[in-house]
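In: This is the structure alone, sequence omitted:
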């Protein structure tokens, strides 16, 4: 089957041009929705993805209609390739059944890998710079005196960590940390 996917971002936009182009490209069934590309929940796209089988095709009139962002588009196209699904973007002439289309797919995959690695390098450089400038990394040090008092009172009443979490709404990790602090402070006295 040749599945078409058409999307516009706003309710007042029109799908007619996309539908006409997808029909002319031989789409057997067209999934269409009016929803922002940034939305993580796109029901019609999800329905189409669930129906795809090896040998099927996915056609879009514009590559940007497919995903939330470049990384999402590249991931979808890579998933199609792994599943044996042909992908066609009419605006760019991408057709993964052709050598040129497969080459474009390879370039996209390389760009995605480059972007992932670059993000990691930038993140690490930022962390190292912050540390060099003496900035604290991670959770802010210190104790919430009100929470500490609640934990202390609860422990004195004989409650378990789990019971303290349920009664106070304080996270389990915080309760355990305060319990350790309270235990170590009483041991040092």
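Out: Received the coordinates, thanks. Given the structure is predicted, the values throughout are model-derived calculations rather than measurements.
In: CA atoms for contacts and neighbours, from now on please.
Out: Noted.
In: Which parts of this structure are strands?
Out: Taking DSSP state E to define them, one finds strands in the chain at 2-8, 29-34, 57-60, 86-89, 94-95.
In: Now do the second one: which elements does it pack against?
Out: The one in question is strand 29-34. strand 2-8, helix 43-51 (3 or more C-alpha pairs under 8 Å, 6 or more residues apart in numbering; DSSP states H and E).
In: Just name the most buried of the ones you listed.
Out: The highest average neighbour count among these, using mean count of other C-alpha atoms under 10 Å, belongs to strand 2-8 at a mean of 23.
In: ok, structure two:
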């Protein structure tokens, strides 16, 4: 089924031109967004929720359904995963006939993810160079030693040990497990 998406613009505030074009593409239903300034995420999500495998989304232009290149890329990746076709009339994109658009968008998506990953790695490396390792601060060893001592005495509950020593329950269990593993190895 062909599902259209139309969003009003300064040139077409009542959607007349878009609706006419989308009807010529035999759209069974046209989702309409009357917001001139930006795409309604709610209405786009409503459209996506109504898609079935093999359906097609038809728009007059990319900027009717997205606000940025990033959104075009993310939308196309989502549609390809759902096995849904995408038609943008003005840009002459029709994945029903040629899937190369999805291939290009998938590569741009991967490119963007690789750039983000590289930036994170660079940031972490710079932080480590400044002496910051990230993550939760390490618990002072004497606190952990006291917590383990209390645990070994069998006089305190875990909750009491955590409250008394300010060592988290997760840290306490992790250290108990590490200690037991050392005993079994050695």
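Out: Noted; the coordinates are in hand. In this text the structure is predicted, and so the values were computed from the model without any measurement.
In: Got a TM-score for the two of them?
Out: Superposed pair, TM-score by TM-score structural alignment, normalised by the length of structure 2: 0.61. Supporting alignment: 150 aligned residues with a C-alpha RMSD of 3.8 Å.
In: can you tell me how far residue 120 of structure 2 sits from residue 108 of structure 2?
Out: Distance, residue 120 of structure 2 to residue 108 of structure 2, using C-alpha to C-alpha, to the nearest Å: 18 Å.
In: For the two, indicate the residue with more neighbours.
Out: For residue 120 of structure 2 versus residue 108, the count of surrounding residues by other C-alpha atoms under 10 Å is larger for residue 108: 17 against 12.
In: Per the alignment, the more buried one pairs with which residue of structure 1?
Out: When structure 1 is aligned by TM-score structural alignment, residue 108 of structure 2 is paired with residue 111.
In: can you count the residues close to the aligned residue in structure 2 for residue 126 of structure 1?
Out: Using TM-score structural alignment as the criterion, residue 126 of structure 1 maps onto residue 123 of structure 2. By other C-alpha under 10 Å, the residues close to residue 123 of structure 2 number 12.
In: what's the answer for the one 5 residues further on, then?
Out: A count of nearby residues for residue 128 of structure 2, using other C-alpha under 10 Å, gives 12.
In: Distance of it relative to residue 122 of structure 2?
Out: 10 Å.
In: ditto for residue 8 of structure 2
Out: Distance, residue 8 of structure 2 to residue 122 of structure 2, by C-alpha to C-alpha: 43 Å.
In: ok, now residue 67 of structure 2?
Out: On the measure of C-alpha to C-alpha, residue 67 of structure 2 and residue 122 of structure 2 end up 29 Å apart.
In: Please pull up the equivalent of residue 184 of structure 2 in structure 1.
Out: Aligning on TM-score structural alignment leaves residue 184 of structure 2 without a counterpart in structure 1.
In: Doesn't residue 184 of structure 2 belong to a strand?
Out: No - using DSSP: H, G, I helix; E, B strand; the rest coil, the secondary structure at residue 184 of structure 2 is helix, not a strand.
In: Could you report the neighbour count for it?
Out: Counted with other C-alpha under 10 Å, the neighbours of residue 184 of structure 2 add up to 8.
In: who's in contact with it?
Out: By C-alpha atoms under 8 Å, 6 or more residues apart in numbering, no residues touch residue 184 of structure 2.
In: May I see the strands of structure 1 organised as a markdown table, with distance to residue 18 of structure 1 added?
Out: Formatted as a markdown table, these follow (distance: least, C-alpha to C-alpha, whole Å):
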| stretch | distance to residue 18 of structure 1 |
| --- | --- |
| strand 2-8 | 6 |
| strand 29-34 | 9 |
| strand 57-60 | 8 |
| strand 86-89 | 12 |
| strand 94-95 | 16 |
